[in-house]
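**Student:** Below is the sequence, then the predicted model.
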Amino acid sequence: MNVFAEAFAWLFAPEQWQGPNSIPVMLAQHLLYTGISVLIAVLIAVPIGWAIGHTGKGREVAVAFAGAARALPSFGLMILLVLLFGVLQIPAAAVVTFVLLGIPPLLAGAYTGFEAIDRQVIDAARAFGMTRWQLLWKVEVPLGLPLLIAGLRSAALQIIATVTIGAYVGLGGLGAPIIQGIPLNRFDMVLAGAILVAALALLADLLLALAQRASVPAGLRTAPVRGKPQAAASAA
């Protein structure tokens, strides 16, 4: 029996779907940390990115921050924050790590979405007498939404991947079979955990890709949707 067959046998064994360490529990833990971290990153990065894109000020600082944040090693950052926060605050330290890694693509997606709008559209909206708030919510936000969701796709995938290593500090999640299986030489567990994480990432990316496509205004849907999962991040 090869390792793939053993991995799927482990995945579908009845004992893996029952109890406090079952796959549903690990999935719920993974989704909980991912959801909280993405939400906090959105609340921080999107308003700042929109402000930068709307006013044209602060872009250099945002680019520098995004570049520096991308250079941070996720595992090393998490261990450092766990040591700084203390062992009693491991979940908080992990969430801060995930948020810091999710902010750069969201920030880039927010302000590049505004920058990509044709200036003639902005001038026409102003010529119709729109106020700054009307321009923001009725023109810039709808037209910039596809690139923002592209940034969200990158952030979500980054966080899903990083939550996996959170099992190393006892957070649980779908990374638990990987972390537990390595020292035991249980490669069926390791591969099964990797399959679960990959499946979750692919599903999340598919759903966000559909959301990105749906976010394109009806009048622009004949043109190709701008921004793949990492388009917003590379735009910085």
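**Tutor:** That came in fine, so what should we check first? Residues are numbered from 1 along each chain as shown.

**Student:** From now on I want contacts and neighbour counts done on CA atoms only, so please keep to that.
**Tutor:** OK.

**Student:** Which neighbouring elements make contact with the longest helix seen in the chain?
**Tutor:** Looking across the chain with DSSP state H, the single longest helix is helix 23-55. Helices and strands touching helix 23-55, by 3 or more CA pairs under 8 Å, 6 or more residues apart in numbering; DSSP states H and E, are helix 90-115, helix 141-165.

**Student:** now the angle from that helix to helix 141-165?
**Tutor:** For helix 23-55 against helix 141-165, the angle by axes from the mean of the first three to the mean of the last three CA atoms, to 10 degrees is 140 degrees.

**Student:** what's the helix or strand immediately after helix 23-55 in the chain in contact with?
**Tutor:** Proceeding N to C from helix 23-55, the next assigned helix or strand is helix 59-70, under DSSP states H and E. Contacts to helix 59-70, defined as CA atoms under 8 Å, 6 or more residues apart in numbering, come from residues 52-53, 100-101, 103-105, 107-108, 236.

**Student:** which one of these is nearest Ile179?
**Tutor:** Nearest to Ile179, judged by CA to CA, of these is Leu101 at 21.1 Å.

**Student:** residues near that closest one, how many?
**Tutor:** 27 (other CA atoms under 10 Å).

**Student:** structure B:
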Amino acid sequence: MTAVSGAWHWLTTAAHWTGPDGVTHRLAEHLYFSGVALGLAVLLALPVAVALGHAGRGGTLAFALAAAGRAVPTFAVLTLLLVQLGSGSDWPVIIALVLFAVPPMLANTWVGMREVDRDVVEAARGMGMTGGQLLLRIELPLAMPLIWTGVRSAAVQVVATATLAAMAGFGGLGRIITAGFSRQVTAEVLAGAVLVAALALLVEGACAGVQRLVDPGGRPRARSAGDGPRDRARTTPGDRSSAPGPEEVPQR
């Protein structure tokens, strides 16, 4: 039996999906860690990045945190938090994942706010919009595609990285992988890896679907009456193209 067929057999065995060590329970733990961490990261990163981007400040801080988030190993942070906080709660895992998720959200949100067309902002300000109206009606809607890209990137990374919680003795789909290693069952290790990869792909697909809804530029633009004047401006009264068509000739 090859590793692939062994993993398929393991995944299709009903006994592996039930009980405290079953896939269903481990998946619920994995989603709990990922969901709580992602929600806290959104609450922490987005308001700060939106405020800094609206004010045009903090770009250096945003990119410095993004670089630090990529450089610092998550497992090292998790181990340090485990030593400081102990293993009596889930907070070491959640805090480590929050610290991992904040940098891409912070950087993308700041860039999204600063990439809003300044001419549009000045035109809205000239119409008498207040700072709050400018933020809610102009900047946030136009920046939303990049903001959501940061959330999407963080979500996929958090789902994949939450597997490391098992190496510190916590739950999640990573426990299937560590259990396979401890029992030296390659099929179980591969089955756990497949489950994590499938979950990350599902999260990516769900986020991509939401992004199509929040990205106004991603929809095909319908032709409108405003498309015509540009073409008409290129014609002159003497052009043959400006002559009325057969349907426009008045009938006698």
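**Tutor:** Structure's in. What do you need? All figures in this text were calculated on a predicted structure; none of them were measured in a lab.

**Student:** Can you state the mean residue-to-residue distance of the longest helix of structure 1 versus structure 2?
**Tutor:** Aligned to structure 2 and superposed, helix 23-55 of structure 1 gives a mean residue distance of 0.5 Å (mean CA distance after the TM-score superposition for structure 1).

**Student:** could the helices and strands packed on helix 23-55 of structure 1 be laid out in TSV, adding distance to Leu43 of structure 1?
**Tutor:** Formatted as TSV, the helices and strands packed on helix 23-55 of structure 1 follow (distance: least, CA to CA, whole Å):
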stretch	distance to Leu43 of structure 1
helix 90-115	10
helix 141-165	12
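
**Student:** Please pull up the equivalent of Val196 of structure 2 in structure 1.
**Tutor:** Aligned by TM-score structural alignment, Val196 of structure 2 pairs with Val197 of structure 1.

**Student:** brain fart, Gly6 of structure 2
**Tutor:** In structure 1, the residue matched to Gly6 of structure 2 (TM-score structural alignment) is Glu6.

**Student:** Counting neighbours, what do you get for Asn185 of structure 1?
**Tutor:** 10.

**Student:** Now do stretch 153-165 of structure 1: everything it contacts.
**Tutor:** Under CA under 8 Å, 6+ apart, the answer for stretch 153-165 of structure 1 is 30, 33-34, 37-38, 74-75, 98-99, 101-106, 173-176, 179, 197, 200-201, 204-205, 208-209, 229-230, 233.

**Student:** what do you get if the cut-off is 7 Å, keeping everything else the same?
**Tutor:** By CA atoms under 7 Å, 6 or more residues apart in numbering, the residues outside stretch 153-165 of structure 1 that reach it are 30, 34, 38, 74, 98, 101-102, 105-106, 173-175, 201, 205, 208, 229-230.

**Student:** same check, this time on stretch 108-126 of structure 2
**Tutor:** So stretch 108-126 of structure 2 is contacted by 46, 49-50, 52-54, 56, 59, 134, 139, 142-143, 146-147, 150 (CA under 7 Å, 6+ apart).

**Student:** how far does stretch 96-110 of structure 1 sit from the chain's center?
**Tutor:** From the chain centre to the centre of stretch 96-110 of structure 1 is a distance of 7 Å (CA atoms, centre = their mean, to the nearest Å).

**Student:** cool, and stretch 178-185 of structure 1?
**Tutor:** On CA atoms, centre = their mean, the centre of stretch 178-185 of structure 1 falls 26 Å from that of its chain.
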